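# 3D model of this:
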Amino acid sequence: MNDELVFYMNPQSRARIVRWMLEEVGQPYRAEQLDYRNSMKTPEYLAINPMGKVPAITHRGVVVTECAAICAYLADAFPQAGLAPALNDPQRGPYYRWMFFAAGPVEACVTNQALGVEVPADKEAMVGYGRADKVVAALEHALSTGDYLLGDRFSAADVYVGSQLGWSMMFGTLPKKPVFERYWERLSARPAAIRAKELDDALIAAQKAGN
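Predicted structure coming up:
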């Protein structure tokens, strides 16, 4: 079984979330940078991710796509990093809850906000997130009781939820609430987050220099 951890990515994509998670995990990995027009659409990569998108990882013969799934997988594959509560830990429930709240309602909400899509009041029950203000209120509540989503314990859920919040505030698809800004400031100061940003920013700079 091949234990090599391969990370398929582009530095101008959601792969930045996974890069941060990989740096938190602290295990060796090989990054394969792909471009949107060509290498993401080759038969070789489409065999890994038929969507032709990044990020994706391969590890021990397993392919994992989707940022939240990759974060959850890595946390469980490398438990020594302490990025997920154990299965019998009561915090496992909240960990799953907020990880996948961000993958579902938050992702849908910020996408609609970016596209200028307003959900009609009589259709809110059909939409997973209902209204944007409900998403904001739920996140505010989640972050009101401690430094992290699990109180004083940092986890993979913070990598994913924090990344969503950081990007959304930057692009104006979620408001800059004080509790969100404090949370993102705390997360973005983590050594692994800084390393990940430097790695991806260096790739972007190299791309620009080559054009």
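# going forward, measure contacts between C-alpha atoms and count neighbours the same way
Will do.
# Next one: R182 relative to Y148, how far apart?
Remark: distance between R182 and Y148 (Cα to Cα, to the nearest Å) = 11 Å.
# Quick one: residues contacting the residue nearest the centre of the chain.
Nearest to the mean C-alpha position of the chain, by Cα atoms, centre = their mean, lies Y160 at 3.5 Å. Neighbouring residues of Y160 by Cα atoms under 8 Å, 6 or more residues apart in numbering: I17, C67, A68, C71, M99, A102.
# Here is the second sequence; please produce its structure so I can put it next to the first one:
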Amino acid sequence: MNDSLVLYTNPMSRGRIARWMLEEVEAPYRTEVIDYGPAMKSPEFLAINPMGKVPAIRHGTTVITECAAICAYLADAFPDANLAPPLAERGAYYRWLFFAAGPLEAAVTDRDLGMEPNTEQQGRVGYGSIEAVLETLEQAVSASEYIAGSHFSAADVYLGSHIGWGLQFGSLEACPAFGDYWARVSGRDAYRRASALDDQAMKVSS
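From the prediction side, this is the model:
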């Protein structure tokens, strides 16, 4: 494998998103599985990500953390994969990529932790209310085949992963719009390859 592109991950983490994106760009890469606990907080890994969490990627001398950033970076670094629209057409692409990284993840996490803001507090959080977030998301995935239009993009990798996990683990209420969208994006060969690799890594580490 090419040491110029390295994925630091754990198969039981958001590293699955980064793996899917790497399989989409079809660039050779090496995987380093980082165990939870001391290994993730070791000086060696903290030099890669001071937060001590996965995923992260290293591309040459460039290190990228945070899943949305990894997806956006790889789409730009490997343009032949055609996973980002032309710059002048990136409005929806950026909007939904970072909607998932901000309002969606924050709203779902807060609800799961029992910390939903009350009516007075909603103006102080970026997402307002979970109801507004989910209604907006349902409308967005129903508007076109993919989240940024008729063409699959890195935004679908990231947003689709959130929807897929939400439906699997019950943090998102099942509805036809979410189910149909997830079926479209998860039917890709790159997703199947990435899932198989991470599932195998889980068996090895168990």
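# Need the counterpart of A107 of structure 2 in structure 1.
Matched by TM-score structural alignment, A107 of structure 2 corresponds to C109 in structure 1.
# pretty sure that match is in contact with V127, am I right?
No: counting by Cα atoms under 8 Å, C109 of structure 1 stays clear of V127, with 9.3 Å between them.
# Show me which of those two is the more surrounded one.
C109 (27 against 13; other Cα atoms under 10 Å).
# The closest residue to that one other than its chain neighbours: neighbouring residues, count only.
Nearest in space to C109 of structure 1, with sequence neighbours left out and distances taken as Cα to Cα, 6 or more residues apart in numbering, is A132 at 6.1 Å. Using other Cα under 10 Å, A132 of structure 1 has 19 other residues around it.
# corresponding residue for A132 of structure 1 in structure 2?
Taking TM-score structural alignment, the alignment pairs A132 of structure 1 with I130 from structure 2.
# and its match, what is it in contact with?
Here I130 of structure 2 is in contact with A107, V108, R111, E116 (Cα under 8 Å, 6+ apart).
# same deal with T9 of structure 2?
Per Cα under 8 Å, 6+ apart, neighbours of T9 of structure 2: G15, R16, T31, E32, V33, I34, V54, P55, A56.
# Give me the distance between it and I57 of structure 2.
9 Å.
# Same question for the residue of structure 2 most remote from its centre, what's its three-state structure.
Of all residues in structure 2, E120 has its C-alpha farthest from the mean position, at 30.9 Å, by Cα atoms, centre = their mean. When classified by DSSP: H, G, I helix; E, B strand; the rest coil, E120 of structure 2 comes out as coil.
# so how far is V63 of structure 2 from it?
Taken as Cα to Cα, the span from E120 of structure 2 to V63 of structure 2 is 40 Å.
# Which elements pack onto whichever helix in structure 1 runs longest?
Using DSSP state H, we find that the single longest helix of structure 1 is helix 191-210. Packing contacts for helix 191-210 of structure 1, counted by 3 or more Cα pairs under 8 Å, 6 or more residues apart in numbering; DSSP states H and E, involve helix 15-25.
# and the helix it packs on, how far out from the chain's middle?
8 Å (Cα atoms, centre = their mean, to the nearest Å).
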